[in-house]
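Participant: What shape does this take:
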Amino acid sequence: MSGIVVVDRRGDWPVSIAGMDVMLAWDYLTQEMETRARRVRVYNLCRSFAYQSTGYYVSLLAGARGHKPLPEISTIQDLKLADNARILNDEIHELMQRSLARLGSTEYELNIYFGRSLAKRHERLARALFNHFPAPLLQAHFVYRGDEWRIESFGPIALGQVPEAQREFLFEAARDYFQHRRSPRLRREPSRYDLAILVNEAEKEPPSNPRALKLFEKAAEELGFNVEFIDKSDYGHVAEFDALFIRETTAVNHHTYRFARRAAREGLVVVDDPLSILRAANKVFLAQLLERHRIPRPKTLLIHSRNLKQVEATLGFPCVLKQPDSQFSQGVIKVSSVAELKARATAMLERSDLIIGQSFEPTEYDWRIGVLDGQPLYACRYFMAKGHWQVVQRTGGRVIEGDHQTLAVEDVPPQVLHIAVQAARAIGNGLYGVDLKQFGKVVKVIEVNDNPNIDYGVEDLVLREELYRRIMAHFLKRLEARTRP
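Facilitator: As a prediction, the model looks like this:
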């Protein structure tokens, strides 16, 4: 993918950077060859992004042409919102306090060039601001009020506003950004699409282990993708890709959701999509959704501070309490008495006004059916940890897991497959892991996971490399559907 630096005047960008062309904004807007060009990154350094200005139209038309602009038109619009400072003050409050703690003044102005700061101690703060609002040139004005730092104003700055003494650093930051993880790699044939896989190397229990990630990469490249592994610091690069595959544990109040939302907004094919994260990540929503679709599940009660006395009569003891955003057996507890219920539920209700209560229905194992695009993909039995009522037991900092058994989809009881697919389709058409319990011919859904585990040596034991290929083929199918006449 080629790159273009778009400026209002030739003198605005006097440096030469390998692989980057410099073009006047008016030429970019009006020349027919630019209209027809494909797979181009456009770095918009126009002097103004005002509504319907030349700079505004550069980003607007870049999106229409299938180019990858920085900033995107959505970012330009977002930067005009009056509540930007409030959003940032909430999102990066602690980082802001640490970064600015040693300043002796009560005001500070920070210029951010392609996500970088001339002051090394503010590099993380600059990157965080850029990740929220990816634009080449930004400025944040901070004030110290009471006992904390706050952002007073935040927005883009024009190339002409960059101090002469900082221009060399700007060009250096631009070089680094343009070449960021873009070193050429040998391939059998040119890539058809760019796929980003979002991972977190520090995550203790990621949804895919390193061997699985390598197999995803291999499968994607065999289908013609150029694959890059990215992390949360790459938010500003999301729009440069055609597709995003999230292989980091997702949550709504988390950067994974922001990645998914931005990717969807920019027209990428994304798994997990933001709507699936919203629906599956909250067990209160999921309980109501399953009820509306009449999908069988254990007896369920939405618990709040005013109906704790109804729990025993409705669910009996023991019963299971679930924090709405619980994951991997965390935030899921079993209570066996009124006193225990009151103590544990009260603690949970301090975090959320609603929690989930379900009848306790023990089984030897839980089914996990992987569903992709409304069709069953893989099947596993996850057995309970020895002497425990859950698949995972956490004790004294240790994690103990039960055994697993992977089966061919055709060997799974039809009723299990049918109900799993029903539950997944209620969420969307992405990739899901549906957990179910089976009691003879009775099957009940426990939950639907938008970010299911796909680990080498577990979920892939039947399909092997074909499992990874099918998931990557899903991306290819959706991308080709968008470009097909």
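Participant: going forward, measure contacts and count neighbours with C-alpha atoms only.
Facilitator: Will do.
Participant: how about the helices in the stretch 1-150 of the chain?
Facilitator: 25-30, 32-36, 54-64, 73-78, 84-91, 93-100, 123-132 (DSSP state H, counting those that start in this stretch).
Participant: Dump those to TSV, plus mean neighbour count and distance to V416.
Facilitator: What follows is the helices of the stretch 1-150 of the chain, written out as TSV (neighbours: other C-alpha atoms under 10 Å; distance: least, C-alpha to C-alpha, whole Å):
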stretch	mean neighbour count	distance to V416
helix 25-30	16	56
helix 32-36	12	50
helix 54-64	21	44
helix 73-78	17	43
helix 84-91	16	42
helix 93-100	16	47
helix 123-132	22	42
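Participant: For the spatially most central residue of the chain, give its distance to S2.
Facilitator: Centrality entry for the chain: nearest residue to the mean C-alpha point is T256, 2.6 Å, by C-alpha atoms, centre = their mean. Going from T256 to S2 by C-alpha to C-alpha, to the nearest Å gives 28 Å.
Participant: one more, for comparison:
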Amino acid sequence: MRKIVVVDYPKDWDEAIEDTEVVDAQTYLTNEAYTDIRNARIFNLCRSYRYQSAGYYVSLLAEARGHKPIPSVTTMQDLRSPTIVRAITVEIENLIQKSLAGLRSTNFTLSIYFGQNLAQKYEKLCKALHDHFQAPLLRAQFVHKEDHWVLQSISHVPINEVPESHYQYLKEYARAYFARHRFSGARISRKAYDLAILVDPAEKAPPSNEKAIHHFVEAAEGLGFYTELITKDDYRRLPEFDALFIRETTAVNHHTYRFARKAFADGLVVIDDPVSILRCTNKVYLAELLTKAKVPIPKTMIIHKDNRNQVEAELGLPCVLKKPDSSFSQGVVKAKDKESLKRELDEMLDDSELIIGQEYTPTEFDWRIGVLDKQPLFACKYYMAKGHWQIYNWNGKKKQDEEGDGEVIPFEEVPFHVLHTALKAANLIGNGLYGVDLKEIDGKAYVIEVNDNPSIDAGVEDKILKKDLYTSIIKSIKQRIDNHKNGRTNE
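Facilitator: Reported below is the predicted structural model:
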């Protein structure tokens, strides 16, 4: 397997290690030579893992390319969550107390370089923490409270902040680390049993309307579940349940992702699972993934500050610009001319190092194919909002003008290329519940996006299956629970 160390600046890592190459982040993100590599381990030593930073995108696109990044984007998000930190480190509580028992201070900082520390006595603790949070450079902060040590936080250490006196050990540990053939994380034990449905009563355009939520509850209770609607205020109650079904719009920088990760850490079955949220909610990841798998998409380019002047020549005008984490048509704009193109690029690139640009492909409607457990669930045509180029028009003067009509289509009337392309796209993400949006142009289907949290509204998506639609989803959740209990996977 090819081993690649990615840094912000070449000066950050000048150590020559056998069978390991070093590349800067911009080159890895934008050079096509790295897109086509099939078998690679990416060691991400960028200075920041902040959301939508270069370091964030290195790991995100590594996953899209089929590379194996350390850390993964999931690990990056876990490091930011105090609750995830506490939930995972409960398993190593005894090791923490034993390792730090001899300390007299009330605060202790443990530096973990490639799974090791300068002091041999902390070897087991370093290994345990690194197994749970696989990142090359970590800093764990402990505080002594009420006669025991508590892990207060664990964070990424920017490589330029490693003390000079530690560099000799850092490079020694790196050689041993890069020589390893396997990198495996600790598994989290599973517990609990019942169904929580996460909703936001105040959400303007939730993925399921009130009547649909009632049908989900009814279906679940008919299959023997105790079911409860929960909100973001019920975070600490997740361990009470066996499964979490998220029915509010998801995003990575949002409590829905924290709920998914917390539920996963506590052993719950989760739809939408955190990996699907990560993969679907970022348009940059999806563009890279679909392109690599040769799934048809409209002409697309990943835009950054160095190629922004090529957008008009590549895509023409008008063109569509998308923020990486846009949803429900929000954060998606049409640049009509040079002036609007410059204005929108200035604004979007100020928020994110990478954004998506696509050729403008107007159609009367978009297809939506619902997919569950890698099989088609429903098919819809979503028509454009009145007088608008998108399904949703959030600037509509009247409420009835905000959203276009929806029409459910029997599978036998769905063109084969639409269904086939949708399944191919969804199955790249996982085996959860997805909605694949496509445009049909000249007898060919083009994927616009894959949604991890598709709309399922009473009176729209359920017009053909009716209550069987809700029962199918709950049955899938129940089967996943049974599989976990019996030690089987859901693949």
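Participant: And the TM-score between these chains?
Facilitator: Scored by TM-score structural alignment, normalised by the length of the first structure, the superposition of the two chains gives a TM-score of 0.62; 316 aligned residues with a C-alpha RMSD of 2.6 Å.
Participant: picking that back up, okay, the closest residue to the residue nearest to the centre of the first structure other than its chain neighbours and T30 of the first structure: tell me how far apart.
Facilitator: Closest residue to T256 of the first structure apart from its sequence neighbours, by C-alpha to C-alpha, 6 or more residues apart in numbering: T250 at 5.5 Å. Distance from T250 of the first structure to T30 of the first structure, counting by C-alpha to C-alpha: 42 Å.
Participant: how close does V333 of the second structure sit to Y193 of the second structure?
Facilitator: In terms of C-alpha to C-alpha, V333 of the second structure sits 43 Å off from Y193 of the second structure.
Participant: typo on my end, E210 of the second structure
Facilitator: 25 Å.
Participant: how about the helices in the stretch 351-491 of the second structure?
Facilitator: Using DSSP H, counting those that start in this stretch, helices in the stretch 351-491 of the second structure cover 416-429, 467-485.
Participant: Name the residues of the helix or strand where S276 of the second structure lies that are buried.
Facilitator: Following DSSP states H and E, the helix or strand that holds S276 of the second structure is helix 274-280. Neighbour-count burial for helix 274-280 of the second structure flags P274, V275, S276, I277, L278, R279, C280 (criterion: 16 or more other C-alpha atoms under 10 Å).
Participant: centre of the chain versus that helix, how much separation?
Facilitator: Relative to its parent chain, helix 274-280 of the second structure has a centroid offset of 3 Å by C-alpha atoms, centre = their mean, to the nearest Å.
Participant: Superpose on the first structure and give me the mean offset of it.
Facilitator: Superposing on the first structure and averaging over aligned pairs (mean C-alpha distance after the TM-score superposition for the first structure), helix 274-280 of the second structure comes out at 0.3 Å.
Participant: Which residue range of the first structure does that helix align onto?
Facilitator: Using TM-score structural alignment, helix 274-280 of the second structure lines up with residues 274-280 of the first structure.
Participant: With stretch 154-172 of the second structure instead?
Facilitator: Residues of the first structure matching stretch 154-172 of the second structure: none, counting by TM-score structural alignment.
Participant: Quick one: end-to-end distance for that stretch.
Facilitator: Termini of stretch 154-172 of the second structure sit 23 Å apart (C-alpha to C-alpha).
Participant: and what of stretch 401-418 of the first structure?
Facilitator: 27 Å.
Participant: which residues in the second structure does it match up with?
Facilitator: With TM-score structural alignment as the criterion, stretch 401-418 of the first structure aligns to 403-420.
Participant: quick one: the matching stretch to chain centroid distance?
Facilitator: 27 Å.
Participant: hmm, who's touching it?
Facilitator: 367, 369, 376, 378-386, 391-393, 438, 440, 444-445, 460-464 (C-alpha atoms under 8 Å, 6 or more residues apart in numbering).
Participant: List the buried residues of it.
Facilitator: E403, G404, G406, E407, V408, I409, V414, V418, L419.
Participant: Can I get these in JSON lines including distance to P201 of the second structure?
Facilitator: JSON lines is the format used below for those (distance: C-alpha to C-alpha, whole Å):
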{"residue": "E403", "distance to P201 of the second structure": "20"}
{"residue": "G404", "distance to P201 of the second structure": "23"}
{"residue": "G406", "distance to P201 of the second structure": "23"}
{"residue": "E407", "distance to P201 of the second structure": "26"}
{"residue": "V408", "distance to P201 of the second structure": "26"}
{"residue": "I409", "distance to P201 of the second structure": "29"}
{"residue": "V414", "distance to P201 of the second structure": "34"}
{"residue": "V418", "distance to P201 of the second structure": "34"}
{"residue": "L419", "distance to P201 of the second structure": "33"}
